[in-house]
Structure formats: structure tokens, C-alpha cells
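> here is a sequence together with a model predicted from it:
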Amino acid sequence: MVIELLAPAGSFQTLLAAVDAGADAVYFGLKEFSMRAFAKNFRIRDLPRVKRICSSNNVKMYLTLNTIVFDNEVEKLEKIVKKVKPYVDAIICWDFSVISLCKKYKIPFHISTQASVANSLSAKFFKKLGADRIVLARELNLKQIEKIAKIMDVECFAHGAMCMAISGRCFMSEHFYKRSANRGECVQLCRRSWKIIDEDGNELRLERSRLLSAKDLCTLPFIEKLKKLNVKALKIEGRNRSPEYVKTVVSVYREAIDRKLSQKEIQDGLLRLEKVYNRGFSSGFYLGLPTADDFSESRYGEQRERKEFVGKVLEVLRAKQAGRIYLNAGKIKAGDEVYLLGNRRSVQRTSVTWIEAGGKKLNEVSKGHEAIVGFGVSPFKNDEVYIIVKRNEVL
């Protein structure tokens, strides 16, 4: 069975990264009714361009309308569903108002993981209702997934952040800040450090351990087991993540889905995944119940690399694979690894090959100065330039 690799697209930059890395499909949200309200997301007028990008690369488009919907929003919701119909291959939802409208306008729909489908009877119900696919609850192990996958097409998460509440129905953000996680506005209180206070007022501050912050899911070490379960799609979480994150993660799982990797290749893949943002890795519920080792010790991530903005390409010298750059911050040196990030193509990881200013070759250029910088690939005008800083250099 061919497994679909489904990637997040929170912006045009991450959409281009996902497509370039080999995603079979992308899922994305609009400004309304999306569980990632703080992602850049798209407007309805963006969808023709999204469609052109996806269609030219044979990539499917799934729109997420997966929040709770209130009565005063139904009219707006229906207008959105009608307008997006020409562009999407399916809508990911769970509120019955959205399901009802999908059926009314004959749009395929997938049941969101927010519905917490965790048993065969529920799967049969949604299949009878007309769902084309179910994104299963994240609390399931491999055997439970295998059983439900015999009933209808299912989708499982393969990689990315896990909510402290697992399937996301958390009220901490709403309680403390009136920002509802169930409306896509979670402020991620669980990622912060906490104190334990007893009834006498004695305090214990937990300096390293973050008891409420789950590590990220990573199925690469056991992905062959997932591939044998007859799942229709494997999903990468991350509509709030960066283009380089999406490109790296999708690339790794593209290779793992297409063929069986050796142990060395799996270890190499894990090293690539560790370079981009992560909170440490866990197998989630797939291999058994999580333990204390499945909670993160870092609020700011355990990635091996981070990027620092230095400037923007003002002019392109294509014949020289170079660009005229004004340094807004920091400095850039010959030999630096960099990201070129723009809206015309996928994020590019490359190196600085040479620097020149005033007709002279330089080893580096710093903030407030302008220079011609050569790269391993040709930049585009307005590309943002970020140097890549290794973790040991940060520390």
C-alpha cells in the first residue's frame, strides 16, 4: 500500500519547503476556524496560488476547519466552505456543523484528531456518515491502530509536537489567559517552568524538569512497524514551525517511507532531525504508555542548530551566484553556512563562498555595511539571509 506523506503548510514559505521536500499532500488553515490561529495561515484569495503550486507538483490540498464552531459563526463558516470548494481535495474537521456543510456541498472530509476516534465503533460511525478518512486519536498504540485501519482509511501522526493533553482538549490557556486552545489560541503554558507549593506555602522550583511539557513524537526508529499497519497517511505536525524545519523533517520521512532504511541511515536521519527545533524525542503512545522520560527538560528546545538573521538580498548577480547584501545584524564570514529564505522558492541551505566590497575580497562583513556575497546557489532579490549557528557555538 502506498502511504501518503502529509506535511504542514503554515505559510507560503513552509508550503514551498514541503513541496520541495517531497510531500504528497499538505494541510493548511485559514485565518478562521483553524487550530493553529497563531500560524501565518492563508486567506481565501491566496488559494489560487496555493492550488497552482500544489497542482504543478501533484500535491493534494487539505484545509483544516477543525475548531469548535459557535452558532453566530455558522453563516460565515458556510461562506468559507462554498468559496474553498474549487481548491481543496478535502476538509479536515470534527465539528458536526462543518461535516454537515461538507456533505451539503459534496466536499470530501477527514475527521480531525480532535474527535479522538479511538475505537472501531466510532470509526464505523464516521464511515457511515461519509468520512473519507479518520485522523486517529494520539493515545492509540500500534495494535489498536491496526484494528481500526481494517475498517476505513486512517491517518496517524509520524512526527512533531505533542500536547500535554495529548488530543488537545486543554483548558489551561483559556483559564489563565482567556485564549482557548480549542479555538487554536493556545499560549502553551505547559511549556513553562512550574513550582510545587504545599498547603503550608513551602515551594519547590523545578529548575530543569518541565513536568507538563511533552517531548516531540518521533517514529523514525520504528517507522517500518507503522508502514505495516495499512495506514493511509503519515502526518508531520508543525504549522507553526519554520521552513527549514518542514523541509528537513519531510525530507527524512520521505526517504523512510519510500524504502526500508538501514540502522545507519536511521541514525543519520535522527541527527538531521536533531538539527532543527525539537524538545527531545519520544515514541508517544505507539509502543506503550509514556513515562517520566517522555517529558522535556527544555523550554527553548534541544535543537543542535539555530539561525540568526543578518540581512536581505538587495540585488542579484546571477552569473556569479551572488547577491548585494546590506547587513542589518551580526556579521557574515566566508565559509559560513546559511539559509536563503524567500517566497519564490523553497528555503535553501548553502554556504558563503566569497565576500567582496569596494572591489576587495574580504573574510567577513559586519552590521551596517554592504557587500557582494557569493553563495553555492543563486539567491533571489529580497531573500532573507540567515547564518546557521551550531549549538556548541551558542553555548
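Sure thing, it's come through. The structure displayed is predicted, hence computed values, not measured ones.
> going forward, measure contacts and count neighbours with C-alpha atoms only.
Noted.
> verify the stated contact: M164 with R210.
No - counting by CA atoms under 8 Å, M164 does not reach R210; the two are 10.8 Å apart.
> mutual contacts of the two, please.
Shared contacts of M164 and R210 (CA atoms under 8 Å, 6 or more residues apart in numbering): C190.
> contacts for the lengthiest helix in the chain, please.
Secondary structure of the chain per DSSP state H: the longest helix is helix 243-258. Contact with helix 243-258 is made by 3, 5, 7-8, 13-15, 17-18, 20-23, 220, 223, 227, 236, 238, 261, 269, 272-273, 276-277, 346-347, as judged by CA under 8 Å, 6+ apart.
> in strands only, show me those residues.
If you go by DSSP state E, these have 5, 7-8, 236 in strands.
> could you export the residues you listed as a markdown table, including distance to G29?
Output for those, formatted as a markdown table (distance: CA to CA, whole Å):
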| residue | distance to G29 |
| --- | --- |
| L5 | 18 |
| A7 | 12 |
| P8 | 9 |
| I236 | 15 |
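> tell me the buried residues within these.
5, 7-8, 236 (16 or more other CA atoms under 10 Å).
> residues near the closest residue to R43 other than its chain neighbours, how many?
Residue nearest to R43 in three dimensions, not counting chain neighbours: L30, with 5.7 Å by CA to CA, 6 or more residues apart in numbering. Neighbours of L30 under the rule other CA atoms under 10 Å: 22.
> try this one next to it:
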Amino acid sequence: MDGSLDSGATLRRPELELLAPAGNFTCLTAALKAGADAVYFGADNFNMRSQSAFSDTDLPDITSQAHAAGAKAYLTVNTIVYEDERSVLDQLLPRAAEAGVDAIIAWDPAVLLAARQHGLPVMLSTQASVANTAALRFYHDSLGVNRAVLARECTLEQIRQIRTELDEAGLEHLELETFAHGAMCVAISGRCFMSYHQYGKSANRGECLQPCRREYSVSSKDGDLAFDLGRDYVMSPKDLCTLPFIEQLIEAGVHSYKIEGRNRNPEYVSLVTAAYRRVLDHCMSRPDAPDEAWEAQLDAIKTEEMERLHSVYHRGFSEGFYHGQPLNAWSESAGSSASRKKFHIGRVLNYYSKSGVAHVRVENQGLKAGAEVMVLGPTTGVVAFSCPEMRLEERVLTEAQPGEEITLPVPDKVRRNDTVYIRVER
């Protein structure tokens, strides 16, 4: 996938936003430390990722952490809302406004109208399937929407046309957001009824159990023939990855680049956010005149970051719909295709800031010097490093065994009860 621009192409230079998921406080910290410009998260109600939801009482802590890091905080209220739930909605939105939430991500008009009443900016969710300027102008003029997450089925050329039409209509302030990385759904803009039909758990209520990603056996009615559908799972798309051509999205006029993954782990959030942060920053440093050295450096950065992206959870990578319909872009197996996996090995007992050393209890398996270590915690986020050495009291060890308490140097502050992992090649 070659993302290079033609030498005569003009790279738009809006104030870009890298938007990262926060499914819990550890992921929130990981996203902010990795350089996210904004984070999005859900509360107990009206959240398309019901398993990754904060309590209403967490909202002040989330927004204060985001704002302290110079980032914005967006609350997703993007499920359908039934009539008997409007009173619950009227309780949630004032709390969001009081907590300082920067915007609400929604698509149900009940939410859009209620958010306006409480003085909350609204961003249109991809659930609305907006794919043209007429729809954008309708939501902008009638409901005050100033940003829309375009339908996932839009191509780069269609996005470019939408941006041009908006600019020519004097709507330069109406921002476009697209998904840059993460899981894709087999259904149009994620509106699927398969989970609800099978289990009574609706995808449109944030409860999808993803039956589409399983392996199935298909047999003839008379029982003579049977097939196991395993490799190339026919309803499980690969994950979206735009990093190889992200400058084309910039050129098309996209303002915000969303990373999917509120159900994924802090390691994924940290690494993916950092990868896109690095590439976006380099893209925005592009000189006005063609520069071969800059292009070569961009290619080198992409190569390095793609290797890191391959190391964390993914189902294989696809360009999505950006360059046309993604034919045959199905995952090849269930679960992750990551090149590395992590194992829990212990817990932090203490941290000594003067010496930059962590006191760790090794619990589940041994730890060898030179191993790739990762520490995760709600306040720490993700701290990853290669373990150069470790000590048991004053004795230098090449390997620590379960049950031993050791000290090891860490590059950043960790905290008591943080979880310690090692990462190894599959």
C-alpha cells in the first residue's frame, strides 16, 4: 500500500486531531501518554461498547485527566434511545456538562436535541451513515452538528468531494472525522441484528457478541456434505489500517483520525496511538516543495511503525473502503494475528523514584534479563522497556524465578499494584 502523494499534490494543513479510545482508566492514561489529542469513552447508558463503560461518577476524573494532558474528552451516547429511556438521558447529559465533557458523540435525534439543550456540542456518530453533503447540511442546520464521523463505506475520492463541496458552500468549520484504525463490521456502518437474533444482545445497544467472527460448519440437508468454514472467515473482516496512506486522508480534508478499540487492552491503545502520532506529526512537517529526503524518512517511519502495529492484537490489515470496495478482506483465523503475545509475570510492590527502580514480585513464571517488559496500571498507563538487569537484594540475576522479589530499573514512574508482563514472539 503506497500512500505517497503526487509531487504536485497539495497537502491540507488543518489542525489535525488524533482521537483514541478509552475503555478504562488504564487505557485512558495510555492514550494520553501516547500523544492522543482527544479521547472518547462511554458511560453506563447509551454506549455502543457496553462492556467498556465508565460510571457517570467517573466523568469529572476523566475530563480532568484529559484536560490536564491538553486533550479533549468526548462522551459517546451513540445507541438508539427508547421512549422510556429519555428520563435517564436527561440525567446523564447534565452530569456530562457539569463534568466539562467537550462534546457528545451521538446520532439519535433525541440525544442531539437534548445535548443542545444542555449546551453540549454534538458530533455525529458513524451510526448515522452520513455519506453526502446534503445530509451533513441537514444535521448542521437543524441540529447544530459541527463534526460528522463519515460512513465507513466512503472512499477517499468521496471524502475529497464532500470536503470540497462544504468549503465552497462556506462550511469550512464543519469538520470531517473518519476511522483510521481498528475493527470493521460486516454490516453497513455497524447496524447489525445477528447478535440480537441469536442471543437477544443488540449490536445497536452496544451488546454485540460478534457471532459473525466464529467458525461455522455448513452441511447439506441430506447430510451427505459438510464443510467447516475456518480459514478466511466469511463474515469477519480484517482490521482497518490507514497508516500506509494516511497522508491521502489529510489531503482529502479529514480533521479527526479515530482509532477503534474501546474493548481492546492498554497495550494496543498505547502502541497504536503512538504509531499514528508519529506518522501524523511527520506528515504535517511536509515542506511545500517536493522533498525526496522527507518522503524517504516518511517511508522509513511507516515501516518501523507498521512492524509495531503487527505486534499487537489484530485480525490482519485492510485498507477498508478508502480505495474501493474491500473484496476478500476477511480475517484468516479466529482471534489475533499479532506477531507477539504477552504473559503476566508479576506485580509491582513499590517504586523508588530517586533511583528509578521498581520492586517487583515475580509470580507466574520466570523473568530473564533482556526480556521485553511491560507494566500496566490505571495511573501508570503503559510503560514498556527492555530489562537490562535485575537484582535480588544486592545480587545481579540473569533470571528470576516465581516467588522471588526483585528490583529492576524502569524508564518511567510505575506504581504499587501495577501489573507486570513480558512480551514474546509468537
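All right, it came through fine. On a predicted model such as this, the values are computed, not experimentally measured, just so you know.
> out of the ones in strands among the contacts of helix 243-258 of structure 1, which two are the most distant from each other?
Across those, no pair lies farther apart than L5 and P8, at 10.3 Å, counting by CA to CA.
> give me the common contacts of the two.
Listed as contacting both L5 of structure 1 and P8 by CA under 8 Å, 6+ apart are I236.
> what segments of structure 2 are helices?
25-33, 59-68, 86-99, 109-117, 133-143, 156-168, 194-199, 246-252, 266-283, 292-309.
> ranking the ones you listed by burial, who's on top?
Mean neighbours per residue, mean count of other CA atoms under 10 Å, is largest over the helices of structure 2 for helix 25-33, with a mean of 26.
> residues making contact with that one?
Against helix 25-33 of structure 2 from outside (CA under 8 Å, 6+ apart): 20-22, 38-39, 62, 66, 69, 71, 265-267, 269-270, 273, 376-382.
> now stretch 42-58 of structure 2
Applying CA under 8 Å, 6+ apart, the contact partners of stretch 42-58 of structure 2 are 23-24, 41, 75-81, 92, 95-96, 203-207, 262-263.
> show me what Y300 of structure 1 aligns to in structure 2.
In structure 2, Y300 of structure 1 lines up with G335, judged by TM-score structural alignment.
> the residue nearest to that match when sequence neighbours are not counted: how many residues sit nearby?
In space, and not counting its chain neighbours, G335 of structure 2 is closest to R315: 6.7 Å by CA to CA, 6+ apart. Neighbours of R315 of structure 2 under the rule other CA under 10 Å: 24.
> do you know how far the equivalent of R315 of structure 2 over in structure 1 is from S56 of structure 1?
Under the alignment (TM-score structural alignment), R315 of structure 2 maps onto R279 of structure 1. Noted for R279 of structure 1: a distance of 35 Å to S56 of structure 1, by CA to CA, to the nearest Å.
> how near is the aligned partner of F70 of structure 1 in structure 2 to V130 of structure 2?
Counting by TM-score structural alignment, F70 of structure 1 corresponds to Y82 in structure 2. Y82 of structure 2 is 22 Å from V130 of structure 2, where distance means CA to CA.
> of the two, which one has the most company?
Under the criterion of other CA under 10 Å, the comparison of Y82 of structure 2 against V130 puts V130 first, with 21 against 9.
> which residues does the residue mapped onto D222 of structure 2 from structure 1 contact?
Alignment note (TM-score structural alignment): D222 of structure 2 maps to D200 of structure 1. D200 of structure 1 makes contact with no residue, according to CA under 8 Å, 6+ apart.
> which position in structure 2 aligns with I111 of structure 1?
By TM-score structural alignment, I111 of structure 1 lines up with L124.
> correct me, but that match touches W107?
Yes - with contact defined as CA under 8 Å, L124 of structure 2 counts as touching W107 (5.4 Å).
> more neighbours, those two?
Per other CA under 10 Å, whichever of L124 of structure 2 and W107 has more neighbours is L124, with 28 against 24.
> what sits closest to the more buried one if chain neighbours are left out?
A148 (4.4 Å).
> can you report how many residues neighbour the one you found?
A148 of structure 2: 28 neighbours (other CA under 10 Å).
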